[in-house]
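The following comprises the amino acid sequence and a computationally predicted model.
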Amino acid sequence: MNERKFGTRLTADGASFRLWAPAAKRVDLLLEKSHAMRRAEDGWFSADVPGVKVGARYKFRIDDDIDVPDPASGFQPDDVSGPSEVIDHTSFRWRASDWRGRPWPETVLIETHVGTFTPEGSYRAMIGKLDHLVASGITALELMPLADFSGARNWGYDGVLWYAPDSAYGRPDDLKALIDEAHLRGLMVFLDVVYNHFGPEGNYLGRYAPSFFTDAQTPWGSAIDYRVPEVRAFAIENALYWLRDYRFDGLRLDAVNTIVEQGEIPILHDLSGAVGELSAQTGRYIHLVLENGDNRASLLDPAQEPPRGKYRAQWNDDYHHVWHVMLTGESQGYYGDYQRSPRTGLARSLSSGFVYQGEAAAFWGGKLRGEPSGKLAPTAFVNFLQNHDQTGNRPFGDRLESLADPKALEAALAVTLLAPMTPMLFMGEEWGTKVPFPFFCDFHGGLADAVRKGRRREYAWAYAKYGDEVPDPLDPSTFRSAVLDWDSRNKAEGKERLALVRKLLTIRRREIVPRLAGAAFGEAQAGDSGLLTAHWRMGDGTTLQLTANLSDAEIASPVDKPGTQIWGGGTGRTMPPWSVRWHLGAR
């Protein structure tokens, strides 16, 4: 897979242009002048043009009817419908030339949105915050999707040009500089990629390559047909492109349960295998993570090195949902599936990964959801209390800090950051920011109206109660309201929360991470009083033990088992409300 089929290649005397357009009769390359492209029987059009230099801009004219950008464009300086720019990925001078990544057990993720992470909203501006992440104990910076989207503001899940990092945040070399500076500080960098659909504006593939799509539908439009070899190659080459040309350390694949899998070999298996080949060739640690509402444990294996069809881990929505219900009492939507006994659900998640491992889920139409997951390593689960979805898919985008009791939230952090699962924070969570993260985008005309109407349908109860107070996703002020308040780190509450997170992650680095290789799930129990206990067998033979009071009342304390206490209060006869203790027992 090292030889790309898609995209423009620089040659010794110019550039070679290619476009797969099986439905087109004629394609012309538009540079300073027009060049007729040669058509092969397999639907590929090509043209070798001497004298083309880096920075040249071009488009393709389809059947003298429509001018389109390169679907594998390396950069779109004038947004999704503008000309593509010829990029030389070999010219960047990497400083962290000996960087090979970090093993998966060392991972502590923070999910970020480039446009709202800093007031400047750029790749370059993020560099100034990297030292803060390192000092906080974070080891991996995850960026929400960058594939070029329509307009200046977007979460990133409406990308239509998968190979072009969006120009709203800077140029390709600016993104590489961010990754390089992160590597110099020992930080991994992950990218969120979307292979289940294309965005609603700026995608022209249906005009000249309709076989990209099937008749099936995803929640966001036509499903992509990965039975077609060229379509399959387009996605796999894209994954390798981000990992090779930009040196990302890993990818998080969005909502893979909405990929319509047809054919004998699933695209997820092929993509993992291709990435594994790149990892073996380069000697780099490369990590692949899934978001998968189907809870398919069979796709996961954090110890497979390099990847050969499996994935390191999955975002564990179940873990988030039981905590959210426990901390807020909310029961709408999918939270209803966790309302009966959230503490029992948490115990199941702590003892075997998923909450739903084959049981019927009402929100999912009563279908059986999930596969047994207790035999997986704990590191196969990315656990979190907040992320972009769970915060942003609320009418006001309000965070847990605005909804939950601070002491309860601190207890949740003490469990999440020291448990042997892979932890993830959402940007600003480390200092307890209350800045919201509402949904925002920058569409126009009928599409903008459709987005507004869709939001009003989805959150009719909120509009009925709050009316125009509900943020308009198209209003620039909604986007601006999501920009992080870095100054609040220095206020009393911010300092206190940041100190807590730093202490917890210091303990994780010292006591938990060295024991994660070979760790296994144990048992967990939740009592009606609020008492939660759990234990895991660590890779060095020690036992990691958790005892917590997840209630508003003081409860009797169980007898502590022999071992060293690494977190929490004393060993008295009672446990205060929302208190957490961690012990490491003897081998």
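Received, thanks.

all contacts plus neighbour counts: C-alpha atoms, from now on.
Fine.

Assign F354 to helix, strand or coil.
Secondary structure state of F354, per DSSP: H, G, I helix; E, B strand; the rest coil, is coil.

right, and it touches W315 too?
No: using C-alpha atoms under 8 Å, F354 is not in contact with W315; the gap is 10.1 Å.

give me every residue that touches L29.
Taking C-alpha atoms under 8 Å, 6 or more residues apart in numbering as the criterion, L29 is in contact with H35, A36, M37, A47, Y58, K59, F60, R61.

Reformat those residues as TSV; add secondary structure.
Rendered in TSV, the data for the contacts of L29 read as follows (three-state DSSP):
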residue	secondary structure
H35	strand
A36	strand
M37	coil
A47	strand
Y58	strand
K59	strand
F60	strand
R61	strand
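
quick one: which of those is most hemmed in?
Compared across the contacts of L29, F60 has the highest neighbour count, 26 neighbours, by other C-alpha atoms under 10 Å.

adding another structure so you can compare the two:
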Amino acid sequence: MSPDRFTHDMPFGARLRPDGVQFGLWAPGVSAVTVEVVTGDSPHALEVLAAHPMTATGNGWWRATAAQAGPGTLYRFRLPDGLVVPDPASRFQPFDVHGPSQVVDPGAYAWQAADWQGRPWHETVLYELHPGTFTSDGSFAAIAERLDHLVDLGVTAVELMPVADFPGRWNWGYDGVLLFAPDARYGTPDDLKRLIDAAHARGLMVFLDVVYNHFGPEGNYLHTYAKPFFDEAQHTPWGAAIDFSRRPVRDFYIHNALFWLEEYRFDGLRFDAVHAIEDQSALHILDELAQRVRDHVAGSGRHVHLVLENDDNATRFLGEPGVRFDAQWNDDYHHIVHHLLTGEGHGYYADYVDAPMDRLARALTEGFDYQGAPSPHRDGATRGTPSADVPLTAFVDFIQNHDQIGNRAFGDRLTALAPPQAVEAALALLLLAPRPPLLFMGEEWGSRQPFLFHVDFGEDLRQPVRDGRRNEFARFPGFSDPEARARIPDPFAADTRDHSRLDWETRDDPAAATRLAWIKGLLATRHTAVTPMIPGLRAVGAARFADRGLRVTWRNPAGSTLAVVMNLGPDPAEAPVPGAPTGPVLAATPPGAETALAKGHPLPPWTVIWAREM
């Protein structure tokens, strides 16, 4: 293989061979399988060119080789009852999830930035975007055209929400059913590779959000021929759990992770909602997956990062960067800050209304707020494990993300819910803290454009999904009335998707331009003054003052010290600040707050002051 070509060989799917294409399918629930080579320009007008009965090779595996097949060939599997299904390991689905799969030559793309090795974890500043609404075109190619904006902004990593092939014309990302195929609405496999290649050429890492806890409700055919893929005795919010006790199932997901990292050169993966993964195996699937990834890149010099979303607040999968999982999304941090800025205390925010500044002190110094304490929102069930001994960089902090916006009834961003000064204080705290921060697309200029839940399933699923979503909000303030719930946007309407598209045209408005310039300045300060300090940095103190006042200090073995003083409330902080920073101020909001601190005056509302101490 040429040094500018990258492929990942898998024991299933379509594999290019000198004698044609070898097809492999795990279908333990059927007595026969035929692979059909087809042609046509629509899923409703396909002609079968050849049919190859597959051979049972043991343990539920079926294989066949088609001599006349090659790159570009359309194929599908026919089951004994006549049902035709796509390849669950399809690399591309030109006619959506119900259509035939297409053979792809994974080594056809010549990488321009083939020597890219990534960046160390402590340099990470994440920018989460939805491929379908980040631009008006909603494509990989259109994202590539905006990369210079992201470089100029100062982020170091682009995080793509899931791209796995989903049913219909649009999807917010979490209903993928063909996990190896980038959705054709965003572009071809080579289009995605060109995007990643262009990002690497600019020094940007690219992460992919992957979903290993469930499949979407439409287009997953595994249950028709591989029922053992699921454990009917274990239930999740999406139905029967994936059965990770079975070797073919484990290999399917391990190869998926390696496929994205090797064949597409992604720099990292974010694993969605792993608390919903049920696995009682002696070696948990996440442990095996991390081990396989680390073994795969060992000795290459390449930086590869693995990040979890885990509502359990469990730290057992975390470790030093590059050893197991590098980090975990810190929902506690978001929920505390959101409550402080908006006053919201319903739903899961109920867990954070009591002593929120003490909770923020714990989150900034120890990672999680909930480390085994009972959760009122969960009827008193305990949540979390101790996290004080985990590296600071093992927690990804944010004040907005796709979940916290898209799961609101009207897709409200924080900019529509909190005063501008409060949001600026939260951004100043987030972007200079010695942990990986995450921005959601448009946050850098204070976008108020909603990001709404939007999907496009078949007609039989539409009303149940509409009703289910609206009923979810019945217990929330303002939605007890059915008429109020009826105003929640229809996820199947084109307007809902269109209203979620990022408002690039507002970026140059005076207020937006000012916010953008300020964020660029904060990130420039982070890269020059904070990032070099981060390795080895540990929290050494947190002190409260007044109602919403907090001072936190971190120090690394080299003696470098970072401190922040804040007043995250709408009133001045009258009490004396316990030990004003002694070194140069790195950033302060609002303007002049550092002078008030130096003179011993009350801190203004929504103050954040960062300094390096001598």
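Nice, I can see it. Nothing here was measured: the structure is a model prediction, and the numbers come from that model.

rewinding a little: let's have the contacts of L29 of structure 1 in a markdown table, adding distance to V451 of structure 1.
A markdown table is the format used below for those (distance: C-alpha to C-alpha, whole Å):
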| residue | distance to V451 of structure 1 |
| --- | --- |
| H35 | 39 |
| A36 | 39 |
| M37 | 39 |
| A47 | 40 |
| Y58 | 31 |
| K59 | 29 |
| F60 | 30 |
| R61 | 30 |
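
Please point out which of those residues structure 2 shares.
For the contacts of L29 of structure 1, the contacts that are reproduced in structure 2, applying both residues aligned by TM-score structural alignment, their matches' C-alpha atoms under 8 Å, are H35, A36, M37, A47, Y58, K59, F60, R61.

what do we get in structure 2 for the third one?
Structural correspondence for M37 of structure 1 with respect to structure 2 (TM-score structural alignment): M54.

list the contacts for that match?
By C-alpha under 8 Å, 6+ apart, M54 of structure 2 lies in contact with A32, V33, T34, V35, W62, R63, A64.

Please identify, among the residues you listed, the one with the most neighbours.
Of these, V35 is surrounded by the most neighbours, 27 neighbours in total, counting by other C-alpha under 10 Å.

hang on, it in a strand?
Yes: counting by three-state DSSP, V35 of structure 2 is located in a strand.

Hmm, F443 of structure 1 is touching P476, no?
No: with contacts counted by C-alpha under 8 Å, F443 of structure 1 stays clear of P476, the gap being 11.1 Å.

and these two? which has more neighbours close in?
Residue environment comparison for F443 of structure 1 versus P476 gives the larger neighbour count to F443, 21 against 14, counting by other C-alpha under 10 Å.

Now do the SS call for the more buried one.
Reduced to three states with three-state DSSP, the structure at F443 of structure 1 is coil.

List the residues that contact it.
Residues in contact with F443 of structure 1, defined by C-alpha under 8 Å, 6+ apart, are S150, G151, L474.

so what corresponds to it in structure 2?
Under the alignment by TM-score structural alignment, F443 of structure 1 pairs with F457 in structure 2.

Could you check which residue of structure 2 pairs with F396 of structure 1?
Taking TM-score structural alignment for the superposition, F396 of structure 1 sits opposite F410 in structure 2.

what residues are up against its match?
Contact criterion C-alpha under 8 Å, 6+ apart gives P450, L452, I488, P489 as the residues in contact with F410 of structure 2.

What does I143 of structure 2 correspond to in structure 1?
Matched to structure 1 by TM-score structural alignment, I143 of structure 2 sits across from M126.

Now flag whichever of the contacts of M54 of structure 2 is closest to P94 of structure 2.
V35 (17.7 Å; C-alpha to C-alpha).

What sits closest to that closest one if chain neighbours are left out?
Taking C-alpha to C-alpha, 6 or more residues apart in numbering as the measure, V35 of structure 2 lies nearest to F77, with 4.5 Å between them; neighbours along the chain are not counted.

tell me, stretch 91-101 of structure 1 lands on which residues of structure 2?
So stretch 91-101 of structure 1 sits over residues 108-118 in structure 2, by TM-score structural alignment.

ends of the matching stretch, how far apart?
The distance separating the two terminal residues of stretch 108-118 of structure 2, taken as C-alpha to C-alpha, to the nearest Å, comes to 22 Å.
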